[in-house]
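> 3D, please:
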Amino acid sequence: MANTPQARKRIRRNEKRSDINTARVSRIRGYVKKVEAAIEGGDKKAAEEALKVAQPELARGVSRGVLHKNTASRKMSRLSKRVAAL
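You can find the predicted model right below:
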């Protein structure tokens, strides 16, 4: 257990940040799933629209530090490749 006031504060802060970051990652996953659902449905127009919304969300995740830059880049690349193939 944390003994110093600083360590106690770090525990409180880490719990808050963890909740915020979990929500951010969940939100990004939702946008990615919308793109994937449109791709599965074969609707190219809807997939392109969903991808336009998902790309800035992925970039925001990188800037906030919840996603690695290469991970977001890989996801964007693979999604755009699948949308273009429709």
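
> drop to CA atoms for contacts and neighbour counts, all remaining ones
Noted.

> in the helix or strand harbouring residue 17, what counts as buried?
Taking DSSP states H and E as the definition, residue 17 sits inside helix 5-41. Within helix 5-41, the residues that count as buried by 16 or more other C-alpha atoms under 10 Å are 21, 24, 27, 28, 31, 32, 34, 35, 36, 38, 39.

> Following up with a second sequence; could you model it the same way so I can compare the two?
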Amino acid sequence: MANTPQAKKRIRRNDRRATINGARVSRIRTFIKQLETALAAGDKDQAAAAMKKVQPELARGVAKGVFHKNTAARKISRLTKRVAALG
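Coordinates of the predicted model:
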């Protein structure tokens, strides 16, 4: 258990950050799921529009520190390849 004021503050801060980061990851997953449904339906226009939404969200996740740069690059690469395969 935290005894020092600094450690208590750190626990409070970590809880706040975990909540915010969880919301960020959830938001990114939602955009990816929208793209996945467009891919499953085979709708190229909708998939391309969803891809334009996914890319900046993943980049923002990297900037905010919830994803590693290479993880986001890998996801974007794989999703882009799948969108291109529709047409």
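
> what's the TM-score for these two chains?
The TM-score (TM-score structural alignment, normalised by the length of the first structure) is 0.99; 86 aligned residues with a C-alpha RMSD of 0.3 Å.

> Output the buried residues of helix 5-41 of the first structure in CSV; the columns should cover distance to residue 73 of the first structure.
CSV is the format used below for those (distance: C-alpha to C-alpha, whole Å):
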residue, distance to residue 73 of the first structure
21, 19
24, 17
27, 17
28, 13
31, 15
32, 13
34, 18
35, 15
36, 16
38, 20
39, 19
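
> The spatially most central residue of the second structure - nearest residue in space that isn't next to it in sequence?
By C-alpha atoms, centre = their mean, the second structure has its centre lying nearest to residue 28, at 3.2 Å. Closest residue in space to residue 28 of the second structure, ignoring its immediate chain neighbours: residue 57 at 6.0 Å, by C-alpha to C-alpha, 6 or more residues apart in numbering.

> sorry, back to before: show me what contacts the residue nearest to the centre of the second structure?
The contact partners of residue 28 of the second structure, by C-alpha atoms under 8 Å, 6 or more residues apart in numbering, come to 54, 57, 58, 61.

> Quick check, residue 83 of the first structure in contact with residue 49.
No. Residue 83 of the first structure is beyond contact range of residue 49, at 10.2 Å (criterion: C-alpha atoms under 8 Å).

> Between those two, which is the more surrounded one?
In this view residue 83 of the first structure and residue 49 are compared by other C-alpha atoms under 10 Å, and residue 83 has more residues nearby, 22 against 13.

> Looking at the alignment, what corresponds to that one in the second structure?
In the second structure, the residue matched to residue 83 of the first structure (TM-score structural alignment) is residue 83.
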